[in-house]
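[1] what follows is a protein structure lacking sequence information:
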């Protein structure tokens, strides 16, 4: 098992293999399954992602009413010629929102690496697919590369908002997506590592402050930030820009920041956006509670 990003990149360069191949070989060794079985399982996960993106774009609503319908709005906006930053960006926004709206509506998604960050990787991959028209195998390779970086992150830091804030969820997903976006578009393993490091660096310190403790506000739209950030980091890496700070050191910085982050900003719904007056009114409407926040004194 590759313990660090540096180990993974060194192996890819030494063996003259793409990152996805090394991750697949590692999974074969770990799971004791043949390549065909793993690829078939990954295609199934890809299909789940594609279906969630389609379903969300058609319009879904969460039981609480805190989220839903926004992916359909972006879809209409895009189809009517809207967009300040081009079609790729709009597709990223649409697919990221769509996936997380399906999650909030109790639909089926693929956690990448968590349910709360499940829109970032599909948002990135499917926006690029609209332009470059990848094969299914290429899209699976994207997921394998992303997963390899995610495994290293999970083993050396954290990927859950409850332990490290949203930097650990959307931040990790964004970095994973950036690394995979570089590889699928012809970048080198080292450029993938640079993209990963830049994407994660950009989101360090991002807190997890879900309104009413539910993975809806501001979570859905933070996945948009994750997808857009991944695209920007991938482009910078492909242009030859370096993060200067190595990926493994960025992962460790994320770990240390997560440990320093107060519990009120780690998925408890007791700080940040979750304790604004409007958010507390939403919580009362949903749960029928009169809420006073003991961390910052916010009241309904």
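    Yes, it's here. Just so you know, these numbers come straight off a predicted model, no measurement behind them.
[2] can we go C-alpha only for contacts and neighbour counts from here?
    OK.
[3] what residues are up against residue 223?
    For residue 223, the contacting residues are 96, 97, 100, 117, 118, 119, 120, 170, by C-alpha atoms under 8 Å, 6 or more residues apart in numbering.
[4] structure two is appended below for comparative analysis:
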């Protein structure tokens, strides 16, 4: 199954990162599983050779540079929407290009993928890039593949890519610091999240202290 293979490879990449292995930040370490999840699937489905795989990465990085220059790609500044959201949108655009779509279709896929993840906060339990980060990369990969499919089928985003990026920046700037990689809000601030942090670090660092 295409989606399950994307899930498998997205998780595998992030587990390598969590175990201090070598990964490629695409665009960050916390979102490094999203693009591999996508690329592993379309390489098989579209029989991409090495040059085509490299073009996929160039296309993804080009869109990523726009996001980095016009908004942000770090969870500490814009929440997980800036990390997994950006990675998912980058992958969607590149998947369309790899499938022979037009530049405009790549832009539509990018816009739809990023729109779907706007507002996603960065709330790593115990401040570690594991929970819920690893599984959010899965969502990023699957979201990218479905957005690419929609764009190739002729669907368009009512809001153009540049404006979606601007919206993401505005949302990120308005997120409270507790939801921007500090590990002090969201899932990290739940009773179980705090208990896990105490288990790992041996101290209670909840926001009520």
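    Done, it's in. Source: prediction; values computed, not measured.
[5] hmm, back to that, by neighbour count, which of the contacts of residue 223 of structure 1 wins?
    Across those, the neighbour count under other C-alpha atoms under 10 Å reaches its highest value at residue 119, namely 41 neighbours.
[6] which residue in structure 2 lines up with that residue?
    Aligned against structure 2 by TM-score structural alignment, residue 119 of structure 1 finds its counterpart in residue 33.
[7] one more: residue 106 of structure 1?
    Under the pairing rule here (TM-score structural alignment), the equivalent of residue 106 of structure 1 within structure 2 is residue 20.
[8] and that match, how many neighbours?
    9.
[9] circling back to that earlier point, and the match of residue 119 of structure 1, how far is that from residue 156 of structure 2?
    As judged by C-alpha to C-alpha, to the nearest Å, residue 33 of structure 2 and residue 156 of structure 2 stand 26 Å apart.
[10] let me know how buried the counterpart of residue 293 of structure 1 in structure 2 is, in neighbour terms.
    Taking TM-score structural alignment, residue 293 of structure 1 has residue 207 as its aligned residue in structure 2. Using other C-alpha under 10 Å, the number of residues around residue 207 of structure 2 comes to 12.
[11] ok, the residue nearest to residue 207 of structure 2 when sequence neighbours are not counted to residue 197 of structure 2 distance?
    Of all residues beyond its chain neighbours, the one nearest residue 207 of structure 2 is residue 184 (5.9 Å), with distances taken as C-alpha to C-alpha, 6 or more residues apart in numbering. Taking C-alpha to C-alpha as the criterion, residue 184 of structure 2 is separated from residue 197 of structure 2 by 11 Å.
[12] compare those two and say which is more crowded by neighbours.
    Under the criterion of other C-alpha under 10 Å, the comparison of residue 184 of structure 2 against residue 197 puts residue 184 first, with 25 against 22.
[13] quick one: that one is in a helix?
    No: Residue 184 of structure 2 is assigned coil when assessed by DSSP: H, G, I helix; E, B strand; the rest coil, not a helix.
[14] which residues sit in contact with it?
    With contact set as C-alpha under 8 Å, 6+ apart, residue 184 of structure 2 has these partners: 123, 178, 206, 207.
[15] how about the helices in the stretch 51-200 of structure 1?
    Assigned helices in the stretch 51-200 of structure 1, in chain order: 70-79, 87-104, 120-132, 136-156, 161-164, 166, 172-184, 189-202 (criterion: DSSP state H, counting those that start in this stretch).
[16] out of the ones you listed, which one sits most buried?
    Mean neighbour counts were compared across these using mean count of other C-alpha atoms under 10 Å; the top stretch is helix 172-184, at a mean of 33.
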